[in-house]
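Asker: here is a sequence together with a model predicted from it:
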Amino acid sequence: MDPLHTLGKISSPDQALNLFASKLDRTQLAKIAKIKHPDVLIRIANAIVLCRPSKVFINTGSEEDKDAIRKISIEKGEERALAMDGHTIHFDLAGEQGRIVDRTYYIAEPEDLVSSLANRMPPEQAVKEIESNMSGIMENLTMIVGFYMRGPVGSPVSNPALELTSSAYISHSAELLYRNAFNDFDHEVEQKGYFFTNVHSEGLNRTEDLPHARVFMDRKYQTTYAWKCTYAGNTLLLKKGNHRFAVDKAVYRDRGRELSEHMFITGISGPDGRTTWCAGAAPSGCGKTTTAMAGNVFIGDDLAQMWIAQDGSIRTINPENGIFGIVEGVNAEGDPLLMKVLRQPGYEVIWSNVLVDEKSKPHWIGNMEPAPEKGINFQGEWYQGKTNEKAEPIPISHPNSRYTLASKNLDNYSPEAANPKGVVTRIFTYSGRDEDTMPPVWVAKTPDAGVVIGACIVSATTATEVGVTGIKRAPWANAPFIPGALGDYMDAQFKFFNNPDISKPFKPVMAGLNYFLTHRARGGDSDKLLGEKRDVKVWLAWLERYAHNEVEYLPTPIGNLPAYNDLAKLFKQIIDKDYPRSLYDMQFALYTVKIIQRIELQEKAYAKEENIPKKLFEILATQKTALLDLKKKAGNVIMPDYFENLH
């Protein structure tokens, strides 16, 4: 049962064209006449019948259309112009500053395998919910229809996607984050044989609406629905909503040949001018954008589509060409290239949920700039010392405050981002917000062990999900976006990285990254980081040399660790910083009890899942046995020199 067709009842292109003739003005009719694919026309028509907009605006991606969308958003009050030309502010409802995971559902038949981490609803019930909430929801509003590619036009893993929304803010955001492919849409749909559909009606930012806000995802018909919500993570359905469909495609249609990951893509410079490409997973709010920007050139900060090319290499593209980034902690010291775009004139930026002062200038936590005395932020009027109903201080900006910008504005954005053939990717990293257990970098000894690193990400939760707190497992940093069974997804990972078509020169280097270790975790009394944000440049540089067999390493039960001399040299070379042996010892000592506890946490959790590949349990058991043996021989804390002596 397809809810959109069931409720719209348009089943032929002729019916669709007749509807357009009655609903669209002459200008918009001339635009839609250029779209010929029958399935695309029928999908748009059914959305119009369901939502009953007063007007329909066809966005061709022309400068004229983009300018019109910006103006509509300002006129409606979805955005407000700021002091710097091209900058606007959008405020979400105070209670909706992240993904509403508890109100997000997959539409699924009882027999459909759905992730144990997700909510589900049968089609019959979903149709009733969609009808009662979306029928006529766009009366007196304009539906904006956008035609996008999630990735470069012509790439084998790019996804065509329709965005149908009454929110000009969402359309404005889509124009910064995705490639408007109006002129290529028919051809791409014909070539791919599918497209995604996204139907969204803007929320009114009313507290009473929030309990009734919903996001529905129909995997069978690759369609998302959202209403009564405003945060872009719930409404910009091209992003994480369509990412879920891309994950499904990789797992169930192209298993072993394709992956769709929650990963940055960055290029790391090596000797003699070479660039080695790295893709890395990290949960939102755990430094993914910072790590992407730590490379010498970058392609993306959030999502990656990858496949095995005919030459035996793993190729990667970014389905986006913009950044919807968390702004907390972004400052001139750690993020100079981002700050140039955020603080200097000449760029287009949509801000959300930061503080705007009396001079219409945005401010946020961690910008290392003088804070204003008062302004407007995510909860209304704000002043220094303001508290909430619990007498807790209200921060200057929400922890999940965002900026939206086009990646081309960043000085280190690579032209390779537009290459439909993707970039050859050698390094894959997995990280979370881990304050007390794993070292800053370690490399899996085999692809299977690399898959297990990804499966075992553990992280402190962040502000990206409403109502979620504490420490949690975050498999591949992709678990919230895996629609099907976790065992199927894991099997796809094992099959992909062990695919015999991957040529020997392109064998992946798979590693764990962690730059959230604290002094307290290593015997100190401070929660300050054991190191600095910029150190990630060195961890990436070491991995780049490792991929080309140019550095030493220490074999350990959890994987291969860097040797001190290589790191000391790279710290000086890459960031002109001394790296004392004492700091190396603190960062790379193995705290066996904590690591064993972490392994047991994973064993216990995965034992509750169905059809988890046996490889996972075998690798974890081997690591645990080796660590227990090591603990008997050398104690709870194993310093790096123990492995140096063995080596």
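Answerer: It's in.

Asker: rest of the way, CA atoms for contacts and neighbours
Answerer: OK.

Asker: residues near E131, how many?
Answerer: The local packing of E131 (other C-alpha atoms under 10 Å) involves 19 other residues.

Asker: which one is it nearest to, not counting chain neighbours?
Answerer: L7 (7.0 Å; C-alpha to C-alpha, 6 or more residues apart in numbering).

Asker: quick check, the one you found in a helix?
Answerer: Yes. With the criterion set as DSSP: H, G, I helix; E, B strand; the rest coil, the secondary structure at L7 is a helix.

Asker: below is an additional structure, to be compared with the one above:
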Amino acid sequence: MEDIKVPFSEVHYITIEKLGNVPVTKGDFQSLPSHVQTWLAQMIQLCTPHAVHICDGSVEEAEMVTKMLVEGGQLAPLPKYENCYICRTDPRDVARVESKTFLITKDKHESVPHSRDGASCVLGLWKSSDEIKKDIDDRFPGCMRGRTLYVIPYSMGPIGSSLSKIGVEITDSAYVVLSMRVMTRVSSDIWKHLRNGEEFVRCLHSLGVPLPAAQPIVNNWPCNPEKTIIVHFPDSRKVMSFGSGYGGNSLLGKKCFALRIAGRIAYDEGWLAEHMLIMSVTNPQGEEKFIAAAFPSACGKTNLAMLTPTIPGYTVRCVGDDIAWMRFDKETGELRAINPEAGFFGVAPGTNMKTNPNAILTCLQNSIFTNVGETADGGFYWEGLEEETPAGTEITGWTGEKYKLGDKTKKSSHPNARFCCPARQCPIIHDKWENPAGVPISAIIFGGRRPEGVPLVVEAFNWAHGVFLAAQLKSESTAAAEHTAKQIMHDPFAMRPFVGYNFGKYIQHWLNFEKNPNNKLPKIFHVNWFRVDENNKFLWPGYGDNIRVLDWIIRRVNNEDIAEPSAVGLLPKKGSLNLQGLNINWDKLMALPKDYWIGDVDETLQWLDGQLGDDLPQAIREEIQKQKERLSKLQ
């Protein structure tokens, strides 16, 4: 199913100890940098594929791989659009597997904090080298038997930028080849930047299904859920992933490299790798500000990054929707950011022409849709598109079940269904989105789903208080990971599953940027679009109306006198937020229930202390105490 047929005359061979000659059906192994050759040879010997394909990222290659996957039944064309395809995964392989994701360091507490006795640490999972060796030896030897091993050279960020990093992913999944081509910059030019032995992140991925398959393959989607594991070696900049073909587990340039490994590199080198969108907002006066914002997965990052303003005179441009790499410029002191990705891997359900028209327009060509529904006329469908799809339309759901639109007992798509599309196609992509120097960040926003108690927007008193706001971030859980029931979960910095080293050191890393007087520290804010009333109705309309909050934030960046102190931070003065045309209960939206907040800060301290123990920075303990004192004075 995953073999690219090439003329015999075009096949080259490499000699691998114990394997003999292994055919190379695409690319020239001997021309690769020597340290890349050495690593590839070791991985080929470990995985024993029947052929090797060295990717070049070309259109011709993509067309060839796509044709093969369509013929094999893993992809199906969506004829309603240009060069769009749909696939359905094994129902057991639909989300990130945080419980099977590990960090490997010699010292356990380089990876995870010194949690208090009795606390189950969720800020990273660690295994020893001896333990993980057993797991690897049980999985990877021979794991690609009968399959093609693909070598994917890619850059996170513009190729050649001083803010970018290089990775090479080995995989036996052609679906990963196509998706990595969308999500990263795959090119043979990468090899030029490794000629002198430069560092690259080594990524090995296997579906864990050597051929012939021992078990039935569901939906033409090979995977091995019982043995899925994702392993990070931060010291040696290496990732090994086994058993899952789902994006967050198999596209190793995403969370694995761009956050966990890059975060450790950023810690070592003095910058930040964050789970953040990057956007620009230009006001009616023509003043443009760049903003970075962090939200847990499926909490509206993509919607905000591609926001369509509901009030006139404002322009929003998208730089990135998921990940930001940020570094303070040594000369100017500005915090400059790049989006290291080249595509969007967005949650499909809920996305429509009202909530995010730019996302819909972005994915109408050259896109891959996973676990969504399909209309009878060859279009995509998911929950949220009801008003844009005629009633009675025949839908084929992601499980293969057919039904008529209007049957409310049926679901077309998995809650974590995804679209994967090139960022360059976004109608509002910023013309500087690939600027090698990055863009200057004026404000950083954190936020989550908080149904009660938390006001629409809060500005931090200062940098340390802003870091505390990020550290105490909580949100209602979503379908992006394997959690099932809705619950308010701690997700500090929206990075709970993504930090590649001791979380206490990560928080201190943020605090340390204040020590350099040359750094122009952005203002920090917390937002909550999701507060509800006693009838469980949202108090804020959200979506395009969030421009009203961004307008207030930009005015605060310009130091306008439109904020007043409260127990939890600076809140908008009544009347300072543009609410024209809205019917908003301001008092409910901005209320600070004293009992709720006292309980919340106590619970926050208990949780942070339990998770981090002595690794919780003293500055955060001091901020918690200050907030307690302020809350005690609330009426």
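Answerer: Alright, I've got the coordinates. Note that the structure is predicted; figures quoted are calculated from it, not measured.

Asker: related to what we said a few turns ago, the residue nearest to E131 of structure 1 maps to what in structure 2?
Answerer: Matched across to structure 2, L7 of structure 1 finds no residue, judged by TM-score structural alignment.

Asker: please apply the same query to Y515 of structure 1.
Answerer: Here Y515 of structure 1 is matched to W529 in structure 2, going by TM-score structural alignment.

Asker: go on, I48 of structure 1?
Answerer: Under the pairing rule here (TM-score structural alignment), the equivalent of I48 of structure 1 within structure 2 is I44.

Asker: check structure 2 for its longest helix and report it.
Answerer: Secondary structure of structure 2 read by DSSP state H shows that its longest helix is helix 594-612.

Asker: how about that one: buried residues?
Answerer: By neighbour count with 16 or more other C-alpha atoms under 10 Å, helix 594-612 of structure 2 contains the buried residues K594, W597, I598, V601, T604, L605, W607, L608, D609, G610, Q611, L612.

Asker: residues contacting the second one?
Answerer: Just to be clear, that refers to W597 of structure 2. Applying C-alpha atoms under 8 Å, 6 or more residues apart in numbering, we find W597 of structure 2 in contact with G453, L631.

Asker: now the first one
Answerer: For K594 of structure 2, the set of contacting residues under the criterion of C-alpha under 8 Å, 6+ apart consists of L631, L634, Q635.

Asker: from R531 of structure 2, how far off is the residue lying closest to the second one once chain neighbours are set aside?
Answerer: It stands for L634 of structure 2. In space, L634 of structure 2 comes closest to K594 once its chain neighbours are excluded; the distance is 6.5 Å by C-alpha to C-alpha, 6+ apart. Between K594 of structure 2 and R531 of structure 2 the distance, using C-alpha to C-alpha, to the nearest Å, works out to 16 Å.

Asker: next: D56 of structure 2.
Answerer: Between D56 of structure 2 and R531 of structure 2 the distance, using C-alpha to C-alpha, works out to 48 Å.

Asker: again, but for N462 of structure 2
Answerer: Separation of N462 of structure 2 from R531 of structure 2 (C-alpha to C-alpha) stands at 25 Å.
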